[in-house]
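> After the sequence you'll find the predicted model.
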Amino acid sequence: MPSPAPLMSIGALAQASGASVRSIRHYEQHGLLASIRADNGYRMFPAAAVAQVRQIQRLIATGFTVAEILSFPDCMRMIEGAPACSETSDVQRRRLAAIERQIADLERRRTRLLAMLREGAAAPPD
């Protein structure tokens, strides 16, 4: 009979993944990670959780919300560096469009501020 897969504490998971313990608790609370409770009540995670946490952080860093990440198929949430899958391409395109709108807005603000500094006058209202 094979031995059970080794488990790691939340602290060990935080150290291995580079995430904070608080972030890991947040991911678990929202259903992005699963743990089991040891006899002492401590959370214990499978070794595969390291890649999951890194992937969750990667997705959050690109602007996805926890709710959006929850809607992604397991292949996107559980595999570190997973490529886009057809099930997520629409939400990824929408996220990219939102980021591009934000960039355009920031560029407009930058242009107005530069003009204001050059002219020493107040910027026109939006």
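Nice, I can see it. Just so it is clear, the model here is predicted, and its values are computed rather than measured.
> Please count neighbours and contacts with C-alpha atoms only from this point.
Fine.
> Gly63 - nearest residue in space that isn't next to it in sequence?
Counting by C-alpha to C-alpha, 6 or more residues apart in numbering, the nearest residue to Gly63 once its immediate chain neighbours are dropped is Arg95, at 7.2 Å.
> Repeat that for Met44.
Nearest to Met44 is Ser9, by C-alpha to C-alpha, 6+ apart, at 4.8 Å.
> Included below, for side-by-side comparison, is a second structure:
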Amino acid sequence: MSRTALETSLGIGELARRTGASVRSIRHYDEQGLLASTRSENGYRAFPELAVTQVRQIQRMIASGFSLADIRSFPDCMLMIEGAATCEQTSAVQRDRLKSIERQIADLERRRARLLKMLSEGVVPPLGQ
């Protein structure tokens, strides 16, 4: 790798510092094909400046409930532009994720109601109540 390329790239520690992601997470994103790194002469990973945006986008998508496999399926524009708007290619996956989250919420609400009933009545209510 040329000296110019190294000067414009970030080491994994600097990328972690600038994004708040752990070095371990960045390595994992790189191994999953979500980031593009090169290797310097000493074998360390080197990332382009754009990786800052990519890591922030990955973090936002994970916080919204998407898996790395989901994120890998998104078009590049979703990772290349910080705060990128959703696009047609991802709306079906987003709707599916929302349905899944809503099912989880409904399940948690049922469990909460059962526990409240247990606490108030002192007995385990039958299923379905």
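Thanks, I have it. What you are looking at is a predicted structure, and each value in this text was computed from that prediction instead of being measured.
> Return the set of buried residues in the strand or helix carrying Leu6 of structure 2.
Applying DSSP states H and E as the criterion places Leu6 of structure 2 in helix 3-7. With burial defined by 16 or more other C-alpha atoms under 10 Å, the residues of helix 3-7 of structure 2 counted as buried are Leu6.
> how about stretch 99-107 of structure 1, aligned to which bit of structure 2?
Mapped onto structure 2 using TM-score structural alignment, stretch 99-107 of structure 1 spans residues 101-109.
> if we can go back for a sec, burial measure for the alignment partner in structure 2 of the residue nearest to Met44 of structure 1, as a count.
Matched across to structure 2, Ser9 of structure 1 falls on Gly11, judged by TM-score structural alignment. Gly11 of structure 2 is flanked by 16 other residues according to other C-alpha atoms under 10 Å.
> mind checking how far the residue positioned nearest the centre of structure 1 is from Gly41 of structure 1?
For structure 1, Ile60 is the residue whose C-alpha lies nearest the centre (C-alpha atoms, centre = their mean; 1.9 Å). Distance, Ile60 of structure 1 to Gly41 of structure 1, by C-alpha to C-alpha, to the nearest Å: 29 Å.
> repeat for Ala16 of structure 1
21 Å.
> swap in Leu114 of structure 1?
Using C-alpha to C-alpha, we find Leu114 of structure 1 at a distance of 57 Å from Gly41 of structure 1.
> for Gln52 of structure 1, same thing?
From Gln52 of structure 1 over to Gly41 of structure 1 the distance is 22 Å, taken as C-alpha to C-alpha.
> Those two: which is more packed in?
It is Gln52, of Gln52 of structure 1 and Gly41, that has more neighbours when counted by other C-alpha under 10 Å, with 21 against 8.
> Can you tell me the element that one falls in?
Here Gln52 of structure 1, judged by DSSP H and E, is contained in helix 49-61.
> whereabouts in structure 2 does that helix align?
Using TM-score structural alignment, helix 49-61 of structure 1 pairs with 51-63 in structure 2.
> Just the buried residues of the matching stretch, please?
Buried-residue list, stretch 51-63 of structure 2, by 16+ other C-alpha under 10 Å: Ala51, Val52, Thr53, Gln54, Val55, Arg56, Gln57, Ile58, Gln59, Met61.
> No further questions, thank you.
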